[in-house]
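Asker: no sequence on this one, just coordinates:
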């Protein structure tokens, strides 16, 4: 299944709860960071393409600096994607192959809607909250100014666009206890869907 939601929606909280139920959670952002760690081929290629300026003094990727370069030039962004995306795909496949038969695999993808990835998943789960809730949460937990939060929200898919691709919607505008109950319901629904996709036992 693909799991997505806007900034401050609580998508990570949902992913954590699903992992506690036994799902294999694959975090797209974490993999993207992993494949450009110091010593990796990807980081070496990025430095060859963009120069030493994209490294921190410690030799790690300076993401803000790289962002300044690629988001101002579509051709350079395409080159960066050509370096990173195949490796993310390969690593994702490696992790998915570890899943045992009958395991629910949750692919945590912040930009699932923006990148048109909904059709890649058997089930798309969207974590949904009102914009005002996103703003309140992010300003409180990350200390980010409200206008920066709203700018990020504007740069992402709208609530309507996410809801349009959702097979399952999780309203996370309430309490932690309410989220516990809703995730438990979603887990039962995922188990039911999993049972329905299994071939019938010939002996039965």
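Answerer: Received, thanks. Here the structure is a predicted model, which means the values were calculated and not measured. Numbers count the residues shown, from 1 in each chain.

Asker: Could you use CA atoms for every contact and neighbour count after this?
Answerer: Fine.

Asker: Can you list the buried residues in the longest helix along the chain?
Answerer: Longest helix in the chain, counting residues (DSSP state H): helix 74-97. For helix 74-97, burial by neighbour count (16 or more other Cα atoms under 10 Å) applies to 77, 80, 83, 84, 87, 88, 91, 92, 96.

Asker: Strands along this structure, start to end?
Answerer: 2-5, 24-27, 105-108, 124-128, 168-171 (DSSP state E).

Asker: so which of these gets nearest residue 153?
Answerer: Closest approach to residue 153 among the strands of the chain is made by strand 2-5 (10.7 Å; Cα to Cα).

Asker: what's the closest one packed up against?
Answerer: helix 11-21, strand 105-108, strand 124-128 (3 or more Cα pairs under 8 Å, 6 or more residues apart in numbering; DSSP states H and E).

Asker: Most tightly packed of the ones you listed?
Answerer: Ranked by mean neighbour count under mean count of other Cα atoms under 10 Å, the helices and strands packed on strand 2-5 are led by strand 124-128, which reaches a mean of 25.

Asker: What lies in contact with that one?
Answerer: 1-6, 9-11, 14, 118, 159, 162-163, 165-173 (Cα atoms under 8 Å, 6 or more residues apart in numbering).

Asker: another one to put next to it:
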């Protein structure tokens, strides 16, 4: 069996700039797995996962045509913490399996690949990565970014940041490198420096 590609997680709170770091890496020809888009694709394409969501989370969230009603699903899980936990258990396990399959399918000469996720500990991704790149930015800048991107109020963004702060613990991995994503700290030199480590 050949060597295993090293995995690095890219994480950080909403508006910190995780996706920007991923885009820089992709522009450099690196391999990056986007957990958000892949999770949606996995749920949409897996009859087994849709059946489990219907049986274990909410029958109303999966239509007779097999399409997941995301608005209904969100309504159910945000009103019921147990339902959210059941949904997360289903989706997170599927994403971990998908990451491992993706890693196996990378070109043989791939030394390192990246996994972008806001919830590396809650999802269990921290257990399969070798290091964590934590993307940080001042809160006022994060609020402005999300307001511009999502067309929401500052209060809505602040609530999401506060909710993440209550549930996120970014310092539990033995290898953490911090990237400051603000106007005074250009990203490219920071990423290039980390790539040389």
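Answerer: Received it, and whenever you're ready, just let me know what you need. Since we're looking at a predicted model, the values are computed, not measured.

Asker: Once they're superposed, tell me the TM-score.
Answerer: The TM-score (TM-score structural alignment, normalised by the length of the second structure) is 0.80; 186 aligned residues with a Cα RMSD of 2.8 Å.

Asker: once aligned to the second structure, how far is the longest helix of the first structure on average?
Answerer: The superposed helix 74-97 of the first structure is, by mean Cα distance after the TM-score superposition for the first structure, a mean 2.2 Å from where its aligned residues fall in the second structure.

Asker: what's the offset of that helix from the middle of its chain?
Answerer: 14 Å (Cα atoms, centre = their mean, to the nearest Å).

Asker: Might you report the residue contacts of residue 18 of the first structure?
Answerer: 25, 183, 187.

Asker: give me that answer again for 6 Å
Answerer: Listed by Cα atoms under 6 Å, 6 or more residues apart in numbering, residue 18 of the first structure has no contact partners.

Asker: From residue 10 of the second structure, how far off is the corresponding residue of the second structure for it?
Answerer: Aligned by TM-score structural alignment, residue 18 of the first structure pairs with residue 25 of the second structure. Distance, residue 25 of the second structure to residue 10 of the second structure, by Cα to Cα, to the nearest Å: 11 Å.

Asker: Please tell me how far residue 123 of the second structure sits from residue 32 of the second structure.
Answerer: From residue 123 of the second structure over to residue 32 of the second structure (counting by Cα to Cα), the distance is 17 Å.

Asker: Residue 40 of the second structure pairs with which position in the first structure?
Answerer: That one, residue 40 of the second structure, aligns with residue 33 by TM-score structural alignment.

Asker: Now check residue 63 of the first structure against the second structure: what is it aligned to?
Answerer: Using TM-score structural alignment, residue 63 of the first structure pairs with residue 70 in the second structure.

Asker: tell me the contacts of the nearest residue in space to its match that is not next to it in sequence?
Answerer: Excluding the flanking residues, the one nearest residue 70 of the second structure by Cα to Cα, 6 or more residues apart in numbering is residue 61, at 7.0 Å. Taking Cα under 6 Å, 6+ apart, we find residue 61 of the second structure in contact with 68, 69, 72, 73.

Asker: Surely the first one and residue 62 touch.
Answerer: Yes: with contact defined as Cα atoms under 6 Å, residue 68 of the second structure and residue 62 form a contacting pair (4.5 Å).
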